[in-house]
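Visitor: Here is the input, now give the coordinates:
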Amino acid sequence: MSWFPEKKSGQSWIHRVCQRILKNGPIPKHVAFIMDGNRRFAVKNHMERAEGHFRGFDKLSETLEWCLDIGITEVTVYAFSIENFKRSKDEVDCLMELARQKFTRLMQEKELIQKHQVCVRVLGNLSLLPLDIQEVIADCVQFSKDNERAVLNVCFSYTSREEICAAMREIAEGVQLGLIKDSDVSEDLMEKCLYTSQSPHPDLLIRTSGEVRLSDFLLWQTSFSCLSFVEVLWPEFSIWHLYGAILHYQRNYPAIQRAIDSAMSDRERRQRESDCSCVLSDHKSSDQSNYSMTEQILQYAKHREARLEQFLQHVNSKRLCYFKELVSRHKTTGV
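Guide: Presented below is the predicted three-dimensional model:
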């Protein structure tokens, strides 16, 4: 099955009615999925584990179409955890082969990628993957990076704890290189160093299979997301489960927005207090004597933002070079 299937010949009237009703309320723009239950689905249906994983991928393709139909323009999926490397060699090899086949297939569907204008991002510690898979992933990411209609984030070789540690290492390097100061470190800077820095936080997270935990997935990003835990196994997930999760999001939307607004207000206040504290500590500097305290704080904030912009350009440049080098190697070797 294609990553981006062609539209089927019309929807049933009841689906159209349900979508119209849901669209009277807020529709989440970014939905994250923990696609759990492929192995249990295989056991339940007396099939090989590999077949369960293939069925799970087919369900992802179908779910992406449902999301686009209803106006969800960004989807993030937990495709492969770093913890999954601890599974049996046969199963890990199977999952790597599935990734190899599907990303290769995706690059054979360039016309569909362009038609749907989908930007595909693969997030995680990709250096842990076989080199040929890194290369085909890089091809896909580079090819689709300028598409803007919809975004598919595939968290592969990913855990949230590893992502946060990687962001901390980037920040520590920035301080060591003199690009930023210790006082520049903040929640906002941390977010901008995460693998997901190009995306808004998910509005809604859906986990299938009945498990009610996040399993080290988007721990930072889902602080204010609506969580929907669905009993059904992932290959059995239906459009009705998606509708139910969206309705759950709509019921909780006012409370979530109040929490987000409060958190953002607190973050801005803490940043102002930090800027003020930094200015006060430098208040005796001669070059500040001709400015009022308010002007000094504004000037400090301006300089801080300039430092952060330069630092984030450095971080993004390293990531871009990583993908460009892989694409170049792939074209050169033809592997």
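
Visitor: contacts, neighbours, all on C-alpha from now
Guide: Noted.

Visitor: Strands of the chain, start to end?
Guide: 30-34, 74-81, 118-123, 150-158, 204-207, 226-229 (DSSP state E).

Visitor: Distance to Ile297 and mean neighbour count for the ones you listed - can I get that in TSV?
Guide: Output for those, formatted as TSV (distance: least, CA to CA, whole Å; neighbours: other CA atoms under 10 Å):
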stretch	distance to Ile297	mean neighbour count
strand 30-34	36	22
strand 74-81	38	22
strand 118-123	37	22
strand 150-158	38	21
strand 204-207	38	23
strand 226-229	37	21
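
Visitor: of all the ones you listed, which lies closest to Ser183?
Guide: Comparison of the strands of the chain against Ser183 by CA to CA identifies strand 118-123 as nearest, at 28.3 Å.

Visitor: thinking again about what came up before, now the strands of the chain as TSV including distance to Phe323?
Guide: Shown next, in TSV, are the strands of the chain (distance: least, CA to CA, whole Å):
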stretch	distance to Phe323
strand 30-34	24
strand 74-81	19
strand 118-123	11
strand 150-158	15
strand 204-207	28
strand 226-229	33
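
Visitor: Now show me the structure for the sequence below, then we'll compare the two:
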Amino acid sequence: MKDRVFSIFYREYEKRLEIDILNSEIPHHVAVIMDGNRRYAGQLGKTRSYGHAMGAEVTEKVIEWCYEIGIKQLTLYAFSTENFQRSEEEVDGLFNLINEKFLKLYSDPRTHEQEIQVRVIGDRSKLPAFLNESIEKTEKATENYRKFHLNVAIAYGGRQDIIQAVRDIASCISNGKLSLEEVDENLISKHLYPAPGVSVPNVDLIIRTGGDERISNFLPWQANGSECAAYFCAPFWPEFRKIDLLRSIRVYQARKAERKLEQSYRASKVVNFLKIGNRGEKFEEIGQLQSVKRQGIS
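Guide: Modelled structure (predicted):
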């Protein structure tokens, strides 16, 4: 009975929260660090592969939730360059699981009905051939879709991304395709993953599960450059719920409102300063005029 009452209360709260956030600005691009799969499995006395499998199921739900809410771009941190340091068994298991999910994205009618464009960011040369084949197959099948963009970071590192972009630009300069004067922030952004000209845009909101409050070399250029909001939550990734996603968006909206208020306050201070300055000039003019009149009388 107690669980049933809580479930009813939870659903009602989730519904009200969703209505609330839909009345304000929804972030365009959300990025997620899906942390805690292994700790979740350990907590239950299960294998690490069990934790990754449960996390993958939540990932499918999050993609659907983001689409429903109106988010246009979702980037998921599936496998970092640091993850290669894990055991060969775990890495192979992860690649097999990721491959399975890409094949499902390829064949799932929702992918095509909802026009989800799927792209991978990261160093593909480090991935096994069978996974690259599934990635290319899925990317090719969805390349013309524009309603929702799903970016999956595999073998990805933020600094590595910037390094490859700099090398690519240096090569273009060396070949005479670019001049040094053309290099600016916008050009560097265009040369980031996944390919020159179609890079991942600035991030509005980063979510990290599992309790750690760090970004872990994830989209440093796109996140820091846009001063995005960050939401750190305690649940492990397999425990992540729609209400957690809604709460993260509420944090983004609150931060957006605070920034607007701060900008408005600064603007009013400038206006007041200018008004005081103008009054000072008028007082000075009046003083000079009175001085001239006094001189004329005398």
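
Visitor: Please state their TM-score.
Guide: The TM-score (TM-score structural alignment, normalised by the length of the second structure) is 0.79; 249 aligned residues with a CA RMSD of 1.9 Å.

Visitor: returning to what we had before: out of the strands of the first structure, which is closest to Arg258 of the first structure?
Guide: Among those, strand 226-229 sits nearest to Arg258 of the first structure (CA to CA), with 12.8 Å.

Visitor: with the second structure superposed, average distance for the closest one?
Guide: Superposed on the second structure, strand 226-229 of the first structure shows a mean distance to its aligned partners of 0.5 Å (mean CA distance after the TM-score superposition for the first structure).

Visitor: What span of the second structure is that strand aligned with?
Guide: Taken onto the second structure by TM-score structural alignment, strand 226-229 of the first structure occupies residues 229-232 there.

Visitor: Glu136 of the second structure maps to what in the first structure?
Guide: Mapped onto the first structure by TM-score structural alignment, Glu136 of the second structure lines up with Ala138.

Visitor: That match - nearest residue in space that isn't next to it in sequence?
Guide: Take Ala138 of the first structure and drop its neighbours on the chain: the residue closest to it by CA to CA, 6 or more residues apart in numbering is Phe323, 5.1 Å away.

Visitor: In the second structure, which helix is the longest?
Guide: helix 242-297 (DSSP state H).

Visitor: Distance from that helix to the middle of the chain?
Guide: Centre-to-centre, helix 242-297 of the second structure and its host chain are 33 Å apart (CA atoms, centre = their mean, to the nearest Å).

Visitor: now for that helix, which elements pack on it?
Guide: For helix 242-297 of the second structure, the elements it packs on are helix 2-22, strand 205-208, strand 229-232, judged by 3 or more CA pairs under 8 Å, 6 or more residues apart in numbering; DSSP states H and E.

Visitor: For Ser216 of the second structure, see how far away the residue nearest to the spatial centre of the second structure is.
Guide: Centroid-nearest residue in the second structure: Ala31, 2.9 Å away (criterion: CA atoms, centre = their mean). According to CA to CA, to the nearest Å, Ala31 of the second structure stands 12 Å off from Ser216 of the second structure.

Visitor: Then Ile33 of the second structure?
Guide: Ile33 of the second structure sits 8 Å away from Ser216 of the second structure, going by CA to CA.

Visitor: Also Leu274 of the second structure?
Guide: Using CA to CA, Leu274 of the second structure is found at 45 Å from Ser216 of the second structure.

Visitor: ditto for Tyr193 of the second structure
Guide: The gap separating Tyr193 of the second structure from Ser216 of the second structure is 17 Å, by CA to CA.

Visitor: Arg259 of the second structure now?
Guide: The value you get for Arg259 of the second structure to Ser216 of the second structure, if CA to CA is used, is 25 Å.

Visitor: one step back: who's more crowded, Tyr193 and Ser216 of the second structure?
Guide: Shown here are Tyr193 of the second structure and Ser216; by other CA atoms under 10 Å, Tyr193 has more neighbours (25 against 14).

Visitor: Map the more buried one across to the first structure for me.
Guide: That one, Tyr193 of the second structure, aligns with Tyr195 by TM-score structural alignment.

Visitor: and the nearest residue to its match once chain neighbours are set aside, what is it in contact with?
Guide: In this structure, Tyr195 of the first structure finds its nearest non-sequential neighbour in Leu123, 5.8 Å apart by CA to CA, 6+ apart. For Leu123 of the first structure, the contacting residues are Asn153, Val154, Cys155, Phe156, Ser157, Tyr158, Tyr195, Thr196, by CA atoms under 8 Å, 6 or more residues apart in numbering.

Visitor: Closest one to Arg105 of the first structure out of the residues you listed, please.
Guide: For these, the closest approach to Arg105 of the first structure (CA to CA) belongs to Val154, at 15.1 Å.

Visitor: contacting residues around the closest one?
Guide: Thr76, Val77, Tyr78, Ala79, Val120, Arg121, Val122, Leu123.

Visitor: circling back: which outside residues touch the match of strand 226-229 of the first structure?
Guide: For stretch 229-232 of the second structure, the external contacting residues (CA under 8 Å, 6+ apart) are 204-213, 248, 251-252, 255.

Visitor: ok, so what distance separates Tyr195 of the first structure from Ser157 of the first structure?
Guide: Following CA to CA, the distance that separates Tyr195 of the first structure from Ser157 of the first structure is 12 Å.

Visitor: Identify the contacts common to the two.
Guide: Residues touching both Tyr195 of the first structure and Ser157 (CA under 8 Å, 6+ apart) are Leu123, Gly124.

Visitor: my guess is Tyr252 of the second structure contacts Leu205, does it?
Guide: Yes: using CA atoms under 8 Å, Tyr252 of the second structure is in contact with Leu205, at 6.5 Å.

Visitor: what do these two both touch?
Guide: In contact with both Tyr252 of the second structure and Leu205: Pro27, Ala229, Ala230, using CA under 8 Å, 6+ apart.

Visitor: Among these, which one sits closest to Val292 of the second structure?
Guide: Nearest to Val292 of the second structure among those: Ala229, at 59.8 Å, using CA to CA.

Visitor: Could you measure from that closest one over to Arg259 of the second structure?
Guide: 11 Å.

Visitor: Ok, Ser179 of the second structure next?
Guide: In this view, Ser179 of the second structure and Arg259 of the second structure are 37 Å apart by CA to CA.

Visitor: Repeat that for Gln114 of the second structure.
Guide: Here the criterion is CA to CA. By it, Gln114 of the second structure lies 33 Å from Arg259 of the second structure.
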